[in-house]
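[1] Have a look at this prediction, sequence included:
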Amino acid sequence: MTTATPTEQLFRLPDLGEGLTDAEIVEWKVAVGDTVTIDQVVVEVETAKAAVEVPVPYAGTVLRLHADAGTALGVGEPLITVGAAAPVAEPAVVDTAAERYREEEQAGSGNVLIGYGTGHEPAPRRRRRRAAATPETPAPAPVAEPHAPRVISPLVRRLARDHGIDLTALAPTGPAGVVLRRDVERALAESVPETTPDASPDASPDASPGISSDISSGGPVRIPLRGVRKAVADKLSRSRAEIPDATTWVDVDATGLLQAKKALEAAEPGRRVGLLALLARICVAGLRRHPELNSAVDTGRREILRYDEVHLGFAAQTDRGLVVPVVRDAHRLTTVQLAAELARLTELARTGSLPPDRLTGGTFTLNNYGVFGVDGSTPIINHPEAALLGVGRIVDKPWVVDGELTVRKVTQLSLSFDHRVCDGGTAGGFLRFVADCVERPAILLADV
């Protein structure tokens, strides 16, 4: 271990818990030359599970920032050096504005009506989890590279840097003269010659921040697998490799479910009960009848683990990527309580402040891909669970009722299941029960 000096103390990226081994720097809260106090938050990092604010365990003057915004660091790597006196050093990449403007990319979240309703409002600034600071002894490290002193998001800055865009030359369109992603994208579009016939369509400004590509060369866009995207990729790859899945589906008349939703909201003024909550209630009832699907497989011991509790996961699309918050003990909640918990977890997911324990431990997942305007899918099971129910958009379709052709609200349900835990008869029985409850919600009264 390097011996500490009275004027220089090195703080390394601490262990963030939950088995996480690395994190990406999102935003520095301090600059070289700033004075910091013990436990002051100096940087925000993003892990595969959450955004985390990291405090420093020293007081003094910032001597060095050892990594740029957008850099991935492993636990134990140098993060910041603090000294007792003001140093002479190059400035590092920092963002000193009190507020950051998030990317304008917005997508559906878990508590929006399943393919039936409007879009989404921009997500608010996310609340963050704080990491525990652990002192470390110093080690020399290079000073971070300086950047243009513009008040913009680090993600926008990185997008501009990767494509050689001069931020000082842009006309900002954000509030208070802030440069937004669309400003960089417009500059990118204007920089591509219209006469380049072989330019790759993948090298467009719609690519995620952190890409690496030469637009004029027509080469492939290289997007690092980091954070949530990396976690999703690892989990889905493992699911495909380990689970022998099958998918079955059915079209259902959801008119009765929509009528039940309206009746509940009329009976409980001020309480919103979305379709996702009703579908969650139906899934819980279905798992009680078919517990084989509320399971997992221990491949090492060659055993099926069948759970008594229903910890219901639901897919939520956020600006950080797809996450699956988990409603603990969903079988113990009323429909109104389920609606409130789904809304609460969705808001935490959209603001990047979900506790890590709310992203693990699910026993069954509900996926509302209908919010993206699609009718059906063959969803990948959320490993290590044994089944996942997908719901398509609700649209007007011709339907036969009592021998007469009429127009009804129709959706498609898809069930992907692990063929090791049950056969098609069990999976079909569960899906048929769910479909019957969607068409005639009063069936649920039988289990009350």
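    On my side now, so go ahead.

[2] CA atoms for contacts and neighbours, from now on please.
    Fine.

[3] Whatever helix or strand residue 409 lives in: which residues count as buried?
    When secondary structure is defined by DSSP states H and E, residue 409 falls within strand 404-418. For strand 404-418, burial by neighbour count (16 or more other C-alpha atoms under 10 Å) applies to 408-418.

[4] what sits up against that strand?
    By C-alpha atoms under 8 Å, 6 or more residues apart in numbering, the residues outside strand 404-418 that reach it are 243-255, 293, 375-381, 386-400, 427, 431, 435.

[5] And here is the other one:
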Amino acid sequence: MTTAPERRVFALPDLGEGLTEAEVVEWRVGVGSTVEIDQVVVEVETVKAAVEVPVPYAGAVLELHAEVGAVVAVGAPLISVAGGGAGTEPAVGERGDAQSPGGSGRVLVGYGTDHAPAGRRRRGRGGAVPSGAADGAGPAALPLVISPLVRSLAREHGVDVARLSPSGPHGVVLRRDVEQAMSRNTAAREAMSREAVAQEAPPGTVPAPTEPASDDMRRIPLRGRLRTAAEKLSRSGAVPSATTWVDVDATGLLQTREALRSTEPGRDISLLALLARICAVGLGRFPELNSTVDEEQDEIVRFSHVHLGFAAQTGTGLVVPVTRDAQRLTTAELSAELARLTAQARSGALHPRSLTGGTFTLNNYGVFGVDGSTPLLNHPEAAMLGVGRITDKPWVVDGQLAVRKVTQLSLTFDHRVCDGGTAGGFLRYVADRVERPTLLLADL
């Protein structure tokens, strides 16, 4: 008697701290496809990043439980697979975190495994690369779309990316390629509309000017990363926060950076790393700001570790990677870690776990050419230090007017965790060590 293969339902796994849902961006398989253990079957997008999700079962795909564009909650059914027989399915539940002789045993909760089976080509966030095209055989290579936002924009406006001429490196379709196609489509529709009006008008009449096309207004659905970001910012906006700021002479800090670079050629100590070091030490003296408010328990939670987040601009927007245990790292180690996380963020290779768990954020908005800001807190953190651009300004030094490198520091904080005196004390601590970095030696 033949036993029917067991139906295995794989649910959307845990995606990390605070992430409760994800949007389905692209299915890599269809009903009837045969999948291997740990094969990537779907790409989903959260507020943090795009994530490739592998399935912990082998067998035939019976059902896809969500369409492209649907928002799926963590723990909700994602895909059903008919598996059975020795070595074809791992003893992994819907959490996907147990080991089994039939599986790789390295399924990470929410993010799959750290390897891909031999013979199967993984694709980056840009798009799929057919194996034949990659080897120079079979169909021509398809254009790559590096950003889920670009794919979403193309879908919303009916643009076929396969027909576009990619302007990005290595055949990558960029946002401007889609927008240009949208403009061409709009122009074509307007031309057709004018032609239709002219054909319907009586002979000898002059057609009246047409109304502006409705395409001058574009609606962008709040879903996926945008919706999660909006919800998080709404929570941040409800926090009773305040901002205080001070102008500081950063000449000494810049000189210190150059001295470190000249002393050890090849070791690049960034300005951000020096500021991170000052913040990490300062939070040890003002722990009220390295905390969060647990509203459910009606408690303030203070952390002994400093998981320092920093704002990094990428092609798909601003993200906040987290440097864990920044208080334990040397300045050189901080610089290397900040550079590593920034490179991963800009290449789209940043693991979602690197975007969660921060206890304090350093926001260098000076890179945008602005002097000051009053940002929303990075919920659920209680404080954020902002750094404006560094410019030459007149400054009084020892009673004499001089041109110095001046920047503005701002501290936004949750007023529930401390009062203005504590916030001002921390900001003054940071400002003093920006102006006189040698003071930091006394605190290490």
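    On my side now, so go ahead. This structure is a prediction, so every number in the text was calculated from the model and none was measured.

[6] hang on, the earlier thing: please narrow the contacts of strand 404-418 of the first structure to those residing in strands.
    Within the contacts of strand 404-418 of the first structure, membership in strands is found for 245-253, 387-391, 395-400, as judged by DSSP state E.

[7] if we can go back for a sec, quick one: the buried residues of strand 404-418 of the first structure as CSV, columns for distance to residue 345 of the first structure too.
    What follows is the buried residues of strand 404-418 of the first structure, written out as CSV (distance: C-alpha to C-alpha, whole Å):
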residue, distance to residue 345 of the first structure
408, 32
409, 28
410, 28
411, 25
412, 25
413, 23
414, 24
415, 24
416, 24
417, 25
418, 27
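
[8] Tell me the one among the residues you listed nearest to residue 177 of the first structure.
    When the buried residues of strand 404-418 of the first structure are compared for distance to residue 177 of the first structure (C-alpha to C-alpha), residue 411 wins out at 45.2 Å.

[9] Aligned to that closest one, what sits in the second structure?
    Mapped onto the second structure by TM-score structural alignment, residue 411 of the first structure lines up with residue 407.

[10] Compute the distance between that match and residue 435 of the second structure, please.
    Counting by C-alpha to C-alpha, to the nearest Å, the gap between residue 407 of the second structure and residue 435 of the second structure amounts to 10 Å.

[11] Please apply the same query to residue 149 of the second structure.
    Here the criterion is C-alpha to C-alpha. By it, residue 149 of the second structure lies 42 Å from residue 435 of the second structure.

[12] same thing with residue 331 of the second structure?
    Relative to residue 435 of the second structure, residue 331 of the second structure is positioned 17 Å away (criterion: C-alpha to C-alpha).

[13] those helices in the second structure, which residues are they?
    Using DSSP state H, the helices of the second structure run over residues 131-134, 148-156, 175-200, 225-237, 251-263, 271-285, 331-347, 420-435.

[14] now the fourth one, how far from the chain's geometric center?
    Going back to what we said before, that points to helix 225-237 of the second structure. Remark: helix 225-237 of the second structure is offset 13 Å from the chain centroid, using C-alpha atoms, centre = their mean, to the nearest Å.

[15] quick revisit: which neighbours do residue 407 and residue 435 of the second structure share?
    Taking C-alpha under 8 Å, 6+ apart as the contact definition, residue 407 of the second structure and residue 435 share the neighbouring residues 248-250.

[16] ranking the residues you listed by neighbours, who comes first?
    Comparing these on neighbour count, residue 249 comes out first with 25 neighbours (neighbours: other C-alpha atoms under 10 Å).

[17] show me the contacts for the aligned residue in the first structure for it.
    Matched to the first structure by TM-score structural alignment, residue 249 of the second structure sits across from residue 253. Contact analysis of residue 253 of the first structure by C-alpha under 8 Å, 6+ apart lists 399, 408-411, 438-439.
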